[in-house]
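Participant: sharing a model prediction with you, sequence too.
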Amino acid sequence: MPQSRDRPPALEPIRRVSQIRQYSPEPVPDEVVDQLLELARWTGSAKNGQPWRFIVVRDKDRLKKIAALRPPIGWLATAPLGIAIVLEGAEPMFGAYDEGRLTERLLTGATMLGYGGGTAWFGGPAQDAEAKRILGIPEAMTARQIVMIGRPISNKDPRASGPMRGRKPISELVSYDRWGMSKQK
């Protein structure tokens, strides 16, 4: 694809990141997992607290149990690898901030290494508690999601009512200096 001034080549890997829900059964090599975990380890966090731990999940039975927590995440059982994000504390104050940064870092790293990824929320307090039981996570910790990694076989959403494709135009998303104000030329 030709590059223009509006699309610098350095940003293309980030533009390629998408939510993958269909994977090849090919295992993710340990070296790739280690690279992703190292990348995640260096993610910034609120007050540099680094409040996270990771559980690398390859066991298919365990992944199937997590996939069964709620219908919209059934697709995750097809991935060869999951990385559950576990945060310190039962109600981590900055958890959503840190968790979001970690997730995006893992998805971007997977894409840049030739893999794909998708994230799945367990679903709510009852499902979170069940996921913690399945993964053996202590009660004092928080776990709300798992990031799936693998070789994509499709970037299409296998669910019956998948989301819209493409992106809204920037003019619909951005205001300048005040809500509803367009860019001054």
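Facilitator: Structure received.
Participant: make it CA atoms for all contacts and neighbour counts henceforth
Facilitator: Fine.
Participant: what's the burial count for residue 64?
Facilitator: Residue 64: 16 surrounding residues under other CA atoms under 10 Å.
Participant: list the helices and strands the longest strand seen in the chain packs on?
Facilitator: For the chain, the strand with the greatest residue count under DSSP state E is strand 141-150. Applying 3 or more CA pairs under 8 Å, 6 or more residues apart in numbering; DSSP states H and E, we find strand 141-150 packed against strand 81-88, helix 95-112, strand 116-121, helix 125-135.
Participant: dropping in the other structure now:
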Amino acid sequence: MAKQLGFVLDSNRCLGCGACIKACQINHSLPSALSWRNLRQVEEADSKHIRRFFLSTSCNHCANPECLRVCPSGAYFKRRDGIVLHNPEKCTGCKSCIVSCPFGAPQFNPVTRKASKCELCYERIDQGKLPYCVQACLTGALQLQEIHQIEDNKLLRLIAPKPSLRLTRPSVFYKPPRETELK
């Protein structure tokens, strides 16, 4: 079985501080209009329970990346460890990857006029270090793991009703938030 690195997010530990986003933007010198990692607050409620939590997301380094499949210039490739990389030298800025990614991971860089995305800080991983976003997480909510070695049956794999989301097989797992009883 091929190695597949991916993110695990414990939504009970994420404070929504945005340190992961800032670390990525600063260390990759991204223009202010560009963000490879996003944070959103989610609230789910019924008559008895409420769940409020944060989801920190970026490129999912999918097992079957749609960006790689649709890129007409061959600007995307996948490493043996599952990291999906983008070669800006080959990118024509056609935005096919941006439109086709069901997660909105590739972003248009207004400075280079080409696509760009999270590359899981592969240079740091090659040096035995953690990605900047994982290192910056103050609570340890965001982790990098070998997906095939995850044995926690309480983790949820990112899925959605769209067939394209299931087909890409994203390499992200979430520990679901605890419910709080309404009083």
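Facilitator: Received it, and whenever you're ready, just let me know what you need. Bear in mind the structure is a predicted one, so any value in this text is a computation, not a measurement.
Participant: TM between them?
Facilitator: Here the superposed chains carry a TM-score of 0.29, computed using TM-score structural alignment, normalised by the length of the second structure; 88 aligned residues with a CA RMSD of 5.2 Å.
Participant: got the angle between the longest strand of the first structure and helix 125-135?
Facilitator: The directions of strand 141-150 of the first structure and helix 125-135 differ by 70 degrees, with axes from the mean of the first three to the mean of the last three CA atoms, to 10 degrees as the criterion.
Participant: and the helices and strands packed on strand 141-150 of the first structure as CSV, adding distance to residue 53 of the first structure?
Facilitator: Shown next, in CSV, are those (distance: least, CA to CA, whole Å):
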stretch, distance to residue 53 of the first structure
strand 81-88, 5
helix 95-112, 11
strand 116-121, 16
helix 125-135, 12
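Participant: with mean neighbour count and distance to residue 14 of the first structure as added columns, please give these in a markdown table.
Facilitator: Formatted as a markdown table, these follow (neighbours: other CA atoms under 10 Å; distance: least, CA to CA, whole Å):
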| stretch | mean neighbour count | distance to residue 14 of the first structure |
| --- | --- | --- |
| strand 81-88 | 23 | 20 |
| helix 95-112 | 20 | 6 |
| strand 116-121 | 24 | 12 |
| helix 125-135 | 17 | 30 |
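Participant: what's the closest of those to residue 152 of the first structure?
Facilitator: Evaluated over these, closeness to residue 152 of the first structure peaks at strand 116-121, with 5.6 Å, by CA to CA.
Participant: who does the closest one touch, helix- and strand-wise?
Facilitator: Judged by 3+ CA pairs under 8 Å, 6+ apart, the packing partners of strand 116-121 of the first structure are helix 95-112, strand 141-150.
Participant: gap between residue 173 of the first structure and residue 32 of the first structure?
Facilitator: Noted for residue 173 of the first structure: a distance of 36 Å to residue 32 of the first structure, by CA to CA, to the nearest Å.
Participant: pick out whichever of those two has more residues nearby.
Facilitator: residue 32 (15 against 8).
Participant: how close does the more buried one sit to residue 110 of the first structure?
Facilitator: As for residue 32 of the first structure, its distance to residue 110 of the first structure is 8 Å (criterion: CA to CA).
Participant: buried set for the very next helix or strand once past the longest strand of the first structure?
Facilitator: With elements assigned by DSSP states H and E, the helix or strand that comes after strand 141-150 of the first structure is strand 152-154. Residues of strand 152-154 of the first structure classed as buried: residue 152 (neighbour count, 16 or more other CA atoms under 10 Å).
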